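[1] Need coordinates for the following:
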Amino acid sequence: MVEAQYTELRQTVEACQAGLPTVEKMALAVVAALKKGNKILTAGNGGSAADALHMAEELVGRYRTNRRSLPSISLAADVTAVTCISNDFGYDNVFSRQVEGLGQAGDILVTFSTSGNSANILNALDAAKKQGLFTINLSGKDGGKARGKADLEWIVPASNGARVQEIHTWVMHTILELVELEFQ
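    Reported below is the predicted structural model:
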């Protein structure tokens, strides 16, 4: 089983190679926004919420090098906002409502979704576009309904959610490493 898991991961990595230039474009967009004083908003559900939290905390804290704190908010982090908005507006609007309240033109919304079909991610991307945010979407399988909705997207061509999240983590860490090179 271990060898099969490793083989599947290696094959997934190889299938993603053509998209490598997109990761650099994502990093450059994040760097440009941060240099202009904008912030990075992140969103995801379940394990992808953990990815969103991870990215935001690495920007506010640090990834590898000591540098100034960079503005970032995970829209999955505030349990009171998540439960209030879900109760009052429905879970499909849990991120879009926060984008409306926290997002400003020039900010970036980074979304994580293994399927690309989560209604709250789709609504967040729509709200971000309406408010002038630049959007980055990381998804899996065929991109789902989110395919083509973001300014930049990385679609991991795998149906196994674990492999998709593993590649999303690599993409996120690569973006963070390139960001830190600019803010040392």
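
[2] Could you use CA atoms for every contact and neighbour count after this?
    OK.

[3] Tell me which residues touch the closest residue to Met172 other than its chain neighbours, please.
    Once flanking residues are discounted, Met172 sits nearest to Met55: 6.7 Å by CA to CA, 6 or more residues apart in numbering. Met55 makes contacts with Thr42, Met172, Leu176, as judged by CA atoms under 8 Å, 6 or more residues apart in numbering.

[4] here's the other one to compare against:
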Amino acid sequence: MDLIARINQHCADSATQILQHGEELATPLALAAEKLVESLLQDGKILLCADAHGQALASYAASRLLTRLQQARPGLAALHLSGDAGLLAALQATDSLDTAFARQIEVLGHQQDALLLLCSDQPSPALLQAIAAAHERGLMVIALVGPEGAALAAQLQEQDVLLEVHCADPARVHELYLLALHCLCDALDCLLLGVEA
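    This is a model prediction of the structure:
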């Protein structure tokens, strides 16, 4: 096995997917950034949640929003809705783990807030219930979905934004998600700080 050739192939595959998805994602990412800025300027916050494979990316995105991506700026109100052990134990005893995100949205979400959701696999009941809870509370939803996200996309409403990644390779999907999140953070900085693009 030629590991160097294999690694080079991974890099080439990643670059190809990035180039193919760049134009597809640019317009909805710009729209998502504009909607998030509207939310933040109304003292809203960004709630983030993800499926099991996207939890680390959602946490990372929240940390970048709270701190910064590249430019110094005041922190943005962002909260990663996690499934920490204490919360999961309480939900398991009183309700269902499928309500982990929905319960947090019901308690913490306000009409001026936005839900940023990452789903790379088949949407779990927890994510579908999160969208329902967000809509009940009047939150706008931005959904970053992979090739199996049709059921989740079907739940979105007119004010929501769908960011679709059509790629069968899970590694490439997560690389595209990371790029999309970086683009979103950068777009927020440009809009809020008046930086020329």
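
[5] Narrow the contacts of Met55 of the first structure to those in helices?
    Of the contacts of Met55 of the first structure, the ones assigned to helices by DSSP state H are Met172, Leu176.

[6] now the contacts of Met55 of the first structure as TSV including distance to Ser74 of the first structure?
    Shown next, in TSV, are these (distance: CA to CA, whole Å):
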residue	distance to Ser74 of the first structure
Thr42	5
Met172	14
Leu176	15
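
[7] Residue in the first structure paired with His135 of the second structure?
    Alignment note: His135 of the second structure maps to Lys129 in the first structure; criterion TM-score structural alignment.

[8] tell me which residues of the helix or strand where its match lies are tucked away?
    Per DSSP states H and E, Lys129 of the first structure falls inside helix 119-130. For helix 119-130 of the first structure, burial by neighbour count (16 or more other CA atoms under 10 Å) applies to Ala119, Asn120, Ile121, Leu122, Asn123, Ala124, Leu125, Asp126, Ala127, Ala128, Lys129.

[9] Check the gap between the aligned partner of Ala72 of the second structure in the first structure and Phe183 of the first structure for me.
    Alignment note (TM-score structural alignment): Ala72 of the second structure maps to Asn66 of the first structure. According to CA to CA, to the nearest Å, Asn66 of the first structure and Phe183 of the first structure sit 9 Å apart.

[10] For those two, indicate the residue with more neighbours.
    Neighbours per residue (other CA atoms under 10 Å) separate Asn66 of the first structure from Phe183, with Phe183 holding more: 15 against 11.

[11] and that one, what pairs with it in the second structure?
    Per TM-score structural alignment, Phe183 of the first structure is aligned with Leu192.

[12] What sits closest to its match if chain neighbours are left out?
    Val37 (7.2 Å).

[13] Tell me which residue of the second structure lines up with the residue nearest to Met172 of the first structure.
    By TM-score structural alignment, Met55 of the first structure lines up with Ala61.

[14] Likewise for Trp154 of the first structure?
    Using TM-score structural alignment, Trp154 of the first structure sits opposite Leu163 in the second structure.

[15] So which residues make contact with whichever helix or strand its match is part of?
    Assigned by DSSP H and E, Leu163 of the second structure falls within strand 161-164. For strand 161-164 of the second structure, the external contacting residues (CA under 8 Å, 6+ apart) are 25, 28-29, 31-32, 141-147, 153, 156.

[16] go again using 7 Å as the cut-off
    With CA atoms under 7 Å, 6 or more residues apart in numbering as the test, strand 161-164 of the second structure has contacts from Leu25, Pro28, Ala32, Val141, Ile142, Ala143, Leu144, Val145, Gly146, Ala153.

[17] For these, please prepare JSON lines with the additional fields secondary structure.
    Converted to JSON lines, the contacts of strand 161-164 of the second structure look like this (DSSP: H, G, I helix; E, B strand; the rest coil):
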{"residue": "Leu25", "secondary structure": "helix"}
{"residue": "Pro28", "secondary structure": "helix"}
{"residue": "Ala32", "secondary structure": "helix"}
{"residue": "Val141", "secondary structure": "strand"}
{"residue": "Ile142", "secondary structure": "strand"}
{"residue": "Ala143", "secondary structure": "strand"}
{"residue": "Leu144", "secondary structure": "strand"}
{"residue": "Val145", "secondary structure": "strand"}
{"residue": "Gly146", "secondary structure": "coil"}
{"residue": "Ala153", "secondary structure": "helix"}
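
[18] which of those lies closest to Ala102 of the second structure?
    Val141 (13.0 Å; CA to CA).
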